[in-house]
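> Let's see this in three dimensions:
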Amino acid sequence: MSQRWKNRPEGSNWGDFGPDDQIGRMNLITPERRLNALKEVRDGKVFCLCLPLDYPGGNVLNSARFPPQFHTVMRDGKVYFDLAQRESDPRLTDVGCDEAVTLYSQYSTQWDAFAHKGSLFDADGDGIAEKVYYNGYHVVDPHTSKPTHGEVGAAALSIDKMAETCVQGRGVMIDLRRHLGDERQAVGYDALMRMMEADGATVETGDMVCFHTGLGQVILDMQRAPNESIRTMCPVLDGRDDKLLQWVTDSGLVAIISDNLAVERSSTLGTDPRLGERGAALPLHEHCLFKLGIHLGELWYLTELAAWLHANRRAHFLLTAPPLRLPGAVGSPATPVATV
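Next up, the predicted model:
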């Protein structure tokens, strides 16, 4: 039993990978499963699964997140951009550029770290629910009430732990858009199984599962000027479908990825009327990040890959998608690559 908790959430796997585990189901991508994933490479063709990091543009999708902002870097009192170095030595022919960037880690194509979403849960058994995250970790020191990494970072469960695994394994494409179009609808277990069977998409232990909804293409087509309609377009997973959550548990998948804002119905649309008396606004996030140690990828670009896979009667590929190795961060941009 971990020293951090006496109770673990119902249906969770806390402690199953060890009392100090911080990578969750990424443990299931073994060398053998990685070798099997390499067998999915038959054509040597690659797909970039990342939106340009200044997309979607504005902050319609999330009012708290903003596009990247560039800042100058100074060198010898001058802006280091298109700067000739001959002033320091007239013999030099070098011309250089440098920059600094303010980057919201979850503005565009991203991974969620386990420190991104926790829950109010009585992990220590004192009868009082406290703020706690996967495997009983905290992001704020209970003694000092300060973040455990710098002014606003997490020492445990941060995204660099995921990066250290290199995040390479078999990807599975489930093409919701091809079956459902661009209409907003919640996809539960029964509909999902029908689509997977029709497409020959199977999910095995250690797989990273991609859900193509089409929103990534809609975002690109709006050319950094999205409007409010983007928040109510394209299919989403139904995080309140218990059968779907049980499938996530039983399947052995290690990551869920989508080209939409939150994989499931976003809390930016307001509280789901099915919430009941108490519970998570984002139940799939709670199930994955908090209970099972399953990373979530959001706002990826999947349309070109989905079309190619369908045309070639395939659903599986090699996925390489490490986040930034940034200690303390609760999320990270990513430039995922699919190889087929």
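> make it CA atoms for all contacts and neighbour counts henceforth
OK.
> For my notes, confirm A306 occurs in a helix.
Yes. Under DSSP: H, G, I helix; E, B strand; the rest coil, A306 sits within a helix.
> C-terminal to the biggest strand by length in the chain, which secondary structure element comes first?
Assignment by DSSP state E gives strand 168-175 as the longest strand of the chain. Downstream of strand 168-175, the next assigned helix or strand under DSSP states H and E is helix 176-180.
> Contacts for the longest strand of the chain, please.
By CA atoms under 8 Å, 6 or more residues apart in numbering, the residues outside strand 168-175 that reach it are 29, 33-34, 36-38, 40, 195-196, 199, 201-203, 206-213, 306, 315-322, 338.
> And this one, please, so the two structures can be compared:
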Amino acid sequence: MSERNDLPSNWGRWGADDELGTLNLITDEVRERAAREVRTGRSVSLAVPIQPAPVLSGPFPPRTAEESPVQQMMLYTGSPAIAYADALTVTNHHTLSTHLDALAHIPQDGQVYPGRPANESVTMGGVVHGSTTAFAAGIVTRGILLDFAADGPVPGDRALTAQDLEAAEERFTVHVEPGDALVARFGWVRTRYRGNPMPGMTLDAARWMHERGVSLYAGDLSDAYPPVSSPPAMHGVALPRLGMPLIDAVDADELASVCAELGRYSFLFVAAPPRILGLTGVPVNPVAVF
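Below is the predicted model of the structure:
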């Protein structure tokens, strides 16, 4: 059996027309269990703050990882004015933008989850299968933080395995169950994507997430750089093969501090992106509620 055929997959598991992927694992019972995590009402954002760049002529895509993913054009600035308004140009898949990847974002062998032809799913008029339309109801489930950076940032030459994930569970007295959202902290929120080697997840870790029934992955990093596998574990397997939505560019530093203070690493996880249909991804502000 080839390595590619041995990769985990959910193609066909929920039908040929499925667009929810592992979000199917978030049942009413899972949401009810998640709601019981709220005891104090304290909340923490996992999003990186964005300072928009002013547009004085015309919009243009960011050219470096340091440029703002949001450009702002003021529409009404005269005086007197009844109201002020602006228009935004947003680059969704950007290293400084906390965003939710739709399942059509990454094709594999000319197909997107769950085996639909990519050229029929993603068109010049937008995404017709596997798009942000699937996120219209928002995502509400239990979240689990695995803080791999509790003793300092994960070294750039490390790639995490299933054993690392289970060791973190034991250390923080949590257990990932079907339907949970997994939040991973590598400690790289301010230093990632600067041309240096970065840690990430291995295929072994992706298989573990599949076996545990993780519904969504959110992290300050996901795939190692340089890649430690082909295809990469999260964007090459978890997203297109498992149908697992990914939240990229998360800032989990404050979350880690609150979890350590409260002595608990599970919480209500809420992600309610703008209800914009037919996109490959969308900015999102994930929130953990204790």
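> Can you calculate the TM-score here?
Overlay of the two chains. TM-score (TM-score structural alignment, normalised by the length of the second structure): 0.85; 274 aligned residues with a CA RMSD of 2.5 Å.
> counterpart of the longest strand of the first structure in the second structure, which residues?
Aligning strand 168-175 of the first structure against the second structure (TM-score structural alignment) gives residues 140-147.
> Please identify the buried residues of that stretch?
Neighbour-count burial for stretch 140-147 of the second structure flags 140-147 (criterion: 16 or more other CA atoms under 10 Å).
> P52 of the second structure versus the aligned partner of L103 of the first structure in the second structure, what's the distance?
Mapped onto the second structure by TM-score structural alignment, L103 of the first structure lines up with V90. According to CA to CA, to the nearest Å, V90 of the second structure and P52 of the second structure sit 9 Å apart.
> where do the contact lists of the two overlap?
Taking CA under 8 Å, 6+ apart as the criterion, V90 of the second structure and P52 both touch 69-71.
> can you redo the residues you listed as TSV with neighbour count?
Below are the shared contacts of V90 and P52 of the second structure laid out as TSV (neighbours: other CA atoms under 10 Å):
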residue	neighbour count
P69	23
V70	22
Q71	22
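> Tell me the one of these nearest G15 of the second structure?
Nearest to G15 of the second structure among the shared contacts of V90 and P52 of the second structure: P69, at 35.5 Å, using CA to CA.
> mind checking what the closest one lines up with in the first structure?
P69 of the second structure maps onto P67 in the first structure, by TM-score structural alignment.
> Ok, A104 of the second structure next?
In the first structure, A104 of the second structure lands on A115 (TM-score structural alignment).
> Quick one: neighbours of its match, just the number.
A115 of the first structure: 26 surrounding residues under other CA atoms under 10 Å.
> if we can go back for a sec, among the shared contacts of V90 and P52 of the second structure, which one sits closest to D86 of the second structure?
Among those, Q71 lies closest to D86 of the second structure (CA to CA), at 10.1 Å.
> Look up the closest residue to that closest one, ignoring the ones flanking it.
Leaving aside its sequence neighbours, Q71 of the second structure sits nearest to A53 (CA to CA, 6 or more residues apart in numbering; 4.7 Å).
> Might one say that the one you found is in contact with M74?
No. Assessed by CA atoms under 8 Å, A53 of the second structure is found out of contact with M74, at 11.2 Å.
> Now do the contacts for L88 of the second structure.
Shown in contact with L88 of the second structure (CA under 8 Å, 6+ apart): 70-73.
> on that earlier part again, check contacts around the match of A104 of the second structure.
Going by CA under 8 Å, 6+ apart, A115 of the first structure touches 133-134, 139, 154, 156-158, 289, 330.
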